[in-house]
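In: Pasting the sequence and the predicted coordinates here, then a few questions.
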Amino acid sequence: MKKPKVLIVDDNPAVLDGLKIILELENFDVVSLCTNAKEAIEFLENRHVDVVLMDIRMPVMDGIEGTFNIKTKFPNVKVIILTTFCEKDYIEKSLSFGADGYILKSSDAKHIVNSILSVLDGKVVMDKEIALYVSDVLKRTSKQLFEKTQNLSERELEIAKLISQGYSNKEIARMLFISEGTVRNYITSILQKLNLKNRTQIAVYYLTKFS
């Protein structure tokens, strides 16, 4: 089985070394260690990477700007924010820029490993406290979003729910007895109707509306 290629971005050498050891023990290929997002982008210009584990506060270029640039230039690369910070601004910006997950460094090794595997499977990963925090923020600041729910069909709501529960397109297709292409079409429709940008925002939207 091909080892998933992971790029770790953090300005703390101890964190870099620790994560590298953990992931290599779990059969991941840690292709490089970078101390800021600018280094990561330069690396991605020349090398294939499946997942980037991205810290937020770093010199030269932080993880928020880095996430935006990576998802713009390399949309197929998965980005998981791995940080100690659970602040509204960081959460909102990273998710709006297309981060595939947001987890805290207080997570144990198993959770980090499972999070990487989940995003590789097309799922959205978000620690519960992060999801609840975002939900609270959106409830206070995005009332218009809720009014758009009536535009979604029953099947679109069903798919949004499954996305929020962490299911991949393949799993959703199997559960609903439809093709993956049909699932993708529904997701495109949901994004357009709700004026959202990515799968992560669909998950946050559903958690906000129905949690």
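Out: Nice, thanks for sending it over. Residues are numbered from 1 along each chain as shown.
In: rest of the way, CA atoms for contacts and neighbours
Out: Fine.
In: give me the element the closest residue in space to residue 209 that isn't next to it in sequence is part of.
Out: In this structure, residue 209 finds its nearest non-sequential neighbour in residue 146, 6.6 Å apart by C-alpha to C-alpha, 6 or more residues apart in numbering. Residue 146 is part of helix 143-147 when elements are defined by DSSP states H and E.
In: how far does that helix sit from the chain's center?
Out: 23 Å (C-alpha atoms, centre = their mean, to the nearest Å).
In: before we move on, what about stretch 113-124?
Out: 9 Å.
In: can you list the residues that contact that stretch?
Out: 23, 26, 50-51, 78, 80, 100-101, 125, 163-164, 166-169, 199-200, 203 (C-alpha atoms under 8 Å, 6 or more residues apart in numbering).
In: Nearest spatial neighbour of residue 190, chain-adjacent residues omitted?
Out: Using C-alpha to C-alpha, 6+ apart, the closest residue to residue 190 is residue 156 (6.6 Å).
In: and the strand or helix carrying the one you found, what other elements does it pack with?
Out: Element membership for residue 156 (DSSP H and E) is helix 154-164. The helices and strands touching helix 154-164, judged by 3 or more C-alpha pairs under 8 Å, 6 or more residues apart in numbering; DSSP states H and E, are helix 180-194, helix 199-210.
In: Can you give me the neighbour number for residue 130?
Out: 18 (other C-alpha atoms under 10 Å).
In: Next, the angle from the helix or strand it falls within to helix 154-164.
Out: According to DSSP H and E, residue 130 maps onto helix 128-141. Helix 128-141 and helix 154-164 are oriented at 140 degrees to each other (axes from the mean of the first three to the mean of the last three C-alpha atoms, to 10 degrees).
In: And for the spatially closest residue to residue 77 that is not a sequence neighbour, the neighbour number?
Out: Nearest residue to residue 77 in three dimensions, chain neighbours excluded: residue 50, at 5.4 Å (C-alpha to C-alpha, 6+ apart). The tally of other residues near residue 50 (other C-alpha under 10 Å) stands at 18.
In: Check it against this one:
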Amino acid sequence: MKILFVKKPSLLREGIVQLLNQRFQESEICVSDGSGYPDDLIANELSDMIIIDLETDVPYREIIEVYKQCNKKVIIWVADKECMKLNELFTKNLDGYFYNGMEEKELMDAIQLVQKGKKYVHPALSCLLLADYVKIQQKVSKRPVGILSNREWEVLQLLSKGYNNIDIATHLYLSDKTVKNYVSAILRKLEVPDRTNAVLKALKQKWVYV
């Protein structure tokens, strides 16, 4: 396996490269400060695994895309857990998210996990990843005041999920007739001809979510 470590020259970098050479003796360990981009990163034969320190002055987005398209392992290394790039990079579903200050054993074990096809997120960064996941899952609708009643909003939300009148009645513990009345009121208040257009309008305005 060929491992490429992209980081500015420093004692830390030299120490890590030395560790990699000792631990992964059957692998080819390469290092770059990014100054030879793109020749030493993507123009020649790609490494099997690339570790990119985000403090290195390289177009990391382009490099990540090239490596991912070729099914190579991609790890990013951050020094600051408040790094604004993290939110974007979490969406890339990379193989590893490393953090400054990793102990020697922790670093080596993390690389081995990635080699085996598993994901690694440093504990200092995992709380940020969880926070992002919660935000995505908690899709907050932006409902205007005064258009529909609370119960009508509930009915419209269920319509957006594909529920029919009987399903809505069962879900909300209402009669079929009551649901029909709610649907009629929703169509009238939203000034649309049918439930499909009611849902389309609500989705467009971000009043409901699917």
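Out: Good, I have the coordinates. Small disclaimer: the values here were computed from a predicted structure and weren't measured.
In: TM between them?
Out: TM-score for the superposed chains, counting by TM-score structural alignment, normalised by the length of the second structure: 0.57, backed by 140 aligned residues with a C-alpha RMSD of 2.8 Å.
In: sorry, back to before: format the helices and strands packed on helix 154-164 of the first structure as JSON lines; extra columns: mean neighbour count.
Out: Compiled in JSON lines, these are given as follows (neighbours: other C-alpha atoms under 10 Å):
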{"stretch": "helix 180-194", "mean neighbour count": "16"}
{"stretch": "helix 199-210", "mean neighbour count": "21"}
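In: Nearest to residue 40 of the first structure among those would be which one?
Out: helix 199-210 (22.1 Å; C-alpha to C-alpha).
In: how many neighbours does the counterpart of residue 67 of the second structure in the first structure have?
Out: Under the alignment (TM-score structural alignment), residue 67 of the second structure maps onto residue 70 of the first structure. Residue crowding around residue 70 of the first structure was assessed by other C-alpha under 10 Å; the count is 26.
In: helix/strand/coil for the nearest residue to residue 70 of the first structure once chain neighbours are set aside?
Out: Counting by C-alpha to C-alpha, 6+ apart, residue 41 is the residue found nearest to residue 70 of the first structure once chain neighbours are left out, at 6.6 Å. What DSSP: H, G, I helix; E, B strand; the rest coil gives for residue 41 of the first structure is helix.
In: Surely residue 41 of the first structure and residue 71 touch.
Out: No. Using C-alpha atoms under 8 Å, residue 41 of the first structure is not in contact with residue 71; the gap is 10.4 Å.
In: what residue of the first structure matches up with residue 85 of the second structure?
Out: In the first structure, residue 85 of the second structure lands on residue 90 (TM-score structural alignment).
In: with the second structure superposed, average distance for the host helix or strand of its match?
Out: Using DSSP H and E, residue 90 of the first structure maps to helix 88-96. Taken over the aligned residues, the distance from helix 88-96 of the first structure to the second structure averages 2.4 Å (mean C-alpha distance after the TM-score superposition for the first structure).
In: need the contact list for the spatially most central residue of the first structure.
Out: Central residue of the first structure (C-alpha atoms, centre = their mean): residue 100, 1.2 Å from the mean position. By C-alpha under 8 Å, 6+ apart, the contact list for residue 100 of the first structure reads 78-80, 119, 123-125, 199-200.
In: now residue 55 of the second structure
Out: Going by C-alpha under 8 Å, 6+ apart, the list of residues near residue 55 of the second structure reads 7-8, 78-79.
In: Quick one: end-to-end distance for stretch 169-189 of the first structure.
Out: Separation of the first and last residues of stretch 169-189 of the first structure by C-alpha to C-alpha, to the nearest Å is 14 Å.
In: neighbouring contacts of that stretch?
Out: Under the contact criterion C-alpha under 8 Å, 6+ apart, stretch 169-189 of the first structure has outside partners 122, 156, 159-160, 162, 199.
In: Of the residues you listed, which pair is most distant in space?
Out: Largest separation among those by C-alpha to C-alpha: 122 and 156, giving 17.8 Å.
In: Now do the contacts for residue 55 of the first structure.
Out: 9-11, 62-63, 81-83.
In: sorry, that was for residue 54 of the first structure
Out: If you count contacts by C-alpha under 8 Å, 6+ apart, then residue 54 of the first structure has 8-10, 37, 63, 67, 79-83 around it.
In: what about the aligned residue in the second structure for it, which SS state?
Out: When the second structure is aligned by TM-score structural alignment, residue 54 of the first structure is paired with residue 52. Assigned with three-state DSSP, residue 52 of the second structure falls in the strand class.
In: how much space is there between residue 52 of the second structure and residue 1 of the second structure?
Out: 17 Å.
In: Now do the same for residue 126 of the second structure: its match in the first structure.
Out: Mapped onto the first structure by TM-score structural alignment, residue 126 of the second structure lines up with residue 131.
In: returning to that earlier point: from the contacts of residue 100 of the first structure, which land in helices?
Out: Mapping the contacts of residue 100 of the first structure onto helices (DSSP state H) picks out 119, 199-200.
In: what's the closest of these to residue 141 of the first structure?
Out: Of those, the one sitting nearest to residue 141 of the first structure (C-alpha to C-alpha) turns out to be residue 200, at 17.9 Å.
In: Wait, the closest one touches residue 99, no?
Out: Yes. Applying C-alpha under 8 Å as the test, residue 200 of the first structure and residue 99 come out as touching, 7.3 Å apart.
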